[in-house]
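Chemist: just coords:
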């Protein structure tokens, strides 16, 4: 845990109105789950973000200190984090109290490094899986799994079985699950405008109307007979 700790306060008021009022003070609501009954708490979101920047991202294991409580040993990790869709700021945090000697199941994000051969040839990277579910001891939780995509060509499909994971991590996600592929971009077909036929009876420029020559000849014949 690298001596990471976060101090929170017990919260008596619950509900949407109380949560909005709390957020106006710069704090956010949270709940501690796990070994004991759920405990509503008040959290400083800036201090929580600081924990993420020092540890294993949002999978960081740290000490949660509840103000006014004598209990000193409460290791936790973030069970669920809610962020504002507009500014990405934390609006609610659920903590899971854990035992350091027991394995836990957790989702670890995947990151993709480099540019694939297929992309250099005009292909498009299609990501099908963005995290892996694993089981391990709390101290062995990875911050993420890095995947080198530089040798992947168009049409190649990389599966979970193609990755090399740390020995202290047990994989839960299926080995045959596809992670990503490089596909040929779909070209949009140009729309060919349909030819607009002229209205019935309309004569193109420079063309004589049907029967025009016969009518002209008849007129000339009449003039000669006069």
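Modeler: Yep, it's here. What you see is a predicted model; the values in this text were computed from it and never measured.

Chemist: Going by C-alpha atoms from here, please, whenever you check contacts or count neighbours.
Modeler: Noted.

Chemist: for the protein, which residue is closest to the average position?
Modeler: Geometric centre of the chain, nearest residue: residue 130, 7.7 Å, by C-alpha atoms, centre = their mean.

Chemist: Give the full set of residues in contact with that residue.
Modeler: Counting by C-alpha atoms under 8 Å, 6 or more residues apart in numbering, residue 130 touches 109-111, 179.

Chemist: how close does it get to residue 102?
Modeler: 26 Å (C-alpha to C-alpha, to the nearest Å).

Chemist: Now do the strands in the protein.
Modeler: Secondary structure of the chain, counting by DSSP state E: strands at 5-10, 28-33, 39-43, 62-66, 75-83, 90-97, 104-113, 124-127, 131-136, 145-148, 157-159, 170-171, 178-183.

Chemist: Show me what the shortest one is packed against.
Modeler: Here strand 170-171 touches strand 131-136, going by 3 or more C-alpha pairs under 8 Å, 6 or more residues apart in numbering; DSSP states H and E.

Chemist: Not counting the strand it packs on itself, show me its contacts.
Modeler: 103-110, 168-173.

Chemist: can you put those residues in CSV and add neighbour count and distance to residue 34?
Modeler: Listed next are the contacts of strand 131-136 as CSV, based on neighbours: other C-alpha atoms under 10 Å; distance: C-alpha to C-alpha, whole Å:
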residue, neighbour count, distance to residue 34
103, 18, 14
104, 14, 12
105, 15, 14
106, 17, 14
107, 17, 18
108, 19, 20
109, 17, 23
110, 16, 27
168, 11, 23
169, 15, 22
170, 15, 22
171, 18, 23
172, 13, 21
173, 15, 24
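
Chemist: ok, second structure coming up, stack it against the first:
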């Protein structure tokens, strides 16, 4: 079962721009808690607490127990709005979830063992096509990341969706199992040299008759 972190939030009585600004001036970030057929609840969370959570690259797949008074709500941090100038969070959306249900989430891909890829050792470059995957998984078993092993890959070889192993109960939402996630490509210098060699091989020799 995925680990769950408890966060304490307060309720807000008023929505709108003015009350939201007042909330931020008091050291809190306004937010909303919604989902599972229950009426949305306006909340506010401590600014420092939220900033600390946002430092975790996997915050969007982490389960939280939001403590509102004496009630806990299991939730995911679904969206965070940032100030376009300062990048300071100004609003947060929490999605209330049923622990026994499934949910669709975007999970980060982590590529490992590049030092064991012959293609990369010889100067090849890892060209990542997708940095994450949209997966359907049980709420209590959301993977933090999907690890992709680069061991043994040569220049020109690719990793396809069908090549990766997913945790039990986790399914890919994308229907095309053959689409490419990443490829080991030749460095630009090698491509240029190869192209020039091919051109030389295909060139028609100049003879006295052709002059």
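Modeler: Alright, I've got the coordinates. Just so you know, these numbers come straight off a predicted model, no measurement behind them.

Chemist: Drop the TM-score for these two in here.
Modeler: Put the two chains on top of each other and the TM-score (TM-score structural alignment, normalised by the length of structure 2) is 0.74; 186 aligned residues with a C-alpha RMSD of 2.9 Å.

Chemist: wait, doesn't residue 83 of structure 2 sit right on residue 91?
Modeler: No: using C-alpha atoms under 8 Å, residue 83 of structure 2 is not in contact with residue 91; the gap is 9.2 Å.

Chemist: So for these two, which sits in the more crowded spot?
Modeler: Ranked by neighbour count (other C-alpha atoms under 10 Å), residue 83 of structure 2 and residue 91 place residue 91 first, with 19 against 10.

Chemist: starting at the chain centroid, how far to stretch 116-125 of structure 1?
Modeler: Put simply, stretch 116-125 of structure 1 sits 21 Å off its chain's centre (C-alpha atoms, centre = their mean, to the nearest Å).

Chemist: Go through it and flag the buried ones.
Modeler: 116-119, 123-125 (16 or more other C-alpha atoms under 10 Å).

Chemist: From these, pick the one nearest residue 153 of structure 1.
Modeler: residue 118 (4.1 Å; C-alpha to C-alpha).

Chemist: re the thing from before, now distance to residue 216 of structure 1 too, for the buried residues of stretch 116-125 of structure 1, in JSON lines please.
Modeler: Shown next, in JSON lines, are those (distance: C-alpha to C-alpha, whole Å):
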{"residue": "116", "distance to residue 216 of structure 1": "76"}
{"residue": "117", "distance to residue 216 of structure 1": "74"}
{"residue": "118", "distance to residue 216 of structure 1": "71"}
{"residue": "119", "distance to residue 216 of structure 1": "71"}
{"residue": "123", "distance to residue 216 of structure 1": "67"}
{"residue": "124", "distance to residue 216 of structure 1": "68"}
{"residue": "125", "distance to residue 216 of structure 1": "72"}
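
Chemist: what residues does stretch 85-103 of structure 2 touch?
Modeler: By C-alpha under 8 Å, 6+ apart, stretch 85-103 of structure 2 touches 24, 29-36, 47, 51, 73-83, 136-140.

Chemist: Mind listing what's buried along stretch 140-153 of structure 2?
Modeler: Neighbour count says stretch 140-153 of structure 2 has 140-144, 146, 148-150, 153 buried, by 16+ other C-alpha under 10 Å.

Chemist: now do stretch 79-98 of structure 2
Modeler: So stretch 79-98 of structure 2, judged by 16+ other C-alpha under 10 Å, has buried residues 80, 89-98.

Chemist: before we move on, the earlier item: nearest to residue 19 of structure 1, of the strands of structure 1?
Modeler: It's strand 28-33; of those, that one is closest to residue 19 of structure 1 (C-alpha to C-alpha) at 6.2 Å.

Chemist: Touching, residue 140 of structure 1 and residue 170? I think so.
Modeler: No: in this structure residue 140 of structure 1 lies outside contact range of residue 170 using C-alpha under 8 Å: 10.6 Å.

Chemist: SS state for residue 197 of structure 2?
Modeler: The three-state assignment at residue 197 of structure 2 reads helix, by DSSP: H, G, I helix; E, B strand; the rest coil.

Chemist: Tell me which residue of structure 1 lines up with it.
Modeler: Residue 197 of structure 2 maps onto no residue in structure 1, with residues paired by TM-score structural alignment.

Chemist: Residue 66 of structure 2 now?
Modeler: By TM-score structural alignment, residue 66 of structure 2 lines up with residue 64.

Chemist: List the single closest residue to its match in space, sequence neighbours excluded.
Modeler: residue 6 (5.0 Å; C-alpha to C-alpha, 6 or more residues apart in numbering).

Chemist: same question, residue 186 of structure 2
Modeler: residue 124 (4.7 Å).

Chemist: so that neighbour sits right up against residue 185, yeah?
Modeler: Yes: with contact defined as C-alpha under 8 Å, residue 124 of structure 2 reaches residue 185; the gap is 5.5 Å.

Chemist: which residues do those two both contact?
Modeler: Between them, residue 124 of structure 2 and residue 185 share the contacting residues residue 155, judged by C-alpha under 8 Å, 6+ apart.

Chemist: Tell me how far residue 73 of structure 1 lies from residue 177 of structure 1.
Modeler: Relative to residue 177 of structure 1, and taking C-alpha to C-alpha, residue 73 of structure 1 is found at 39 Å.

Chemist: Please apply the same query to residue 4 of structure 1.
Modeler: As for residue 4 of structure 1, its distance to residue 177 of structure 1 is 35 Å (criterion: C-alpha to C-alpha).
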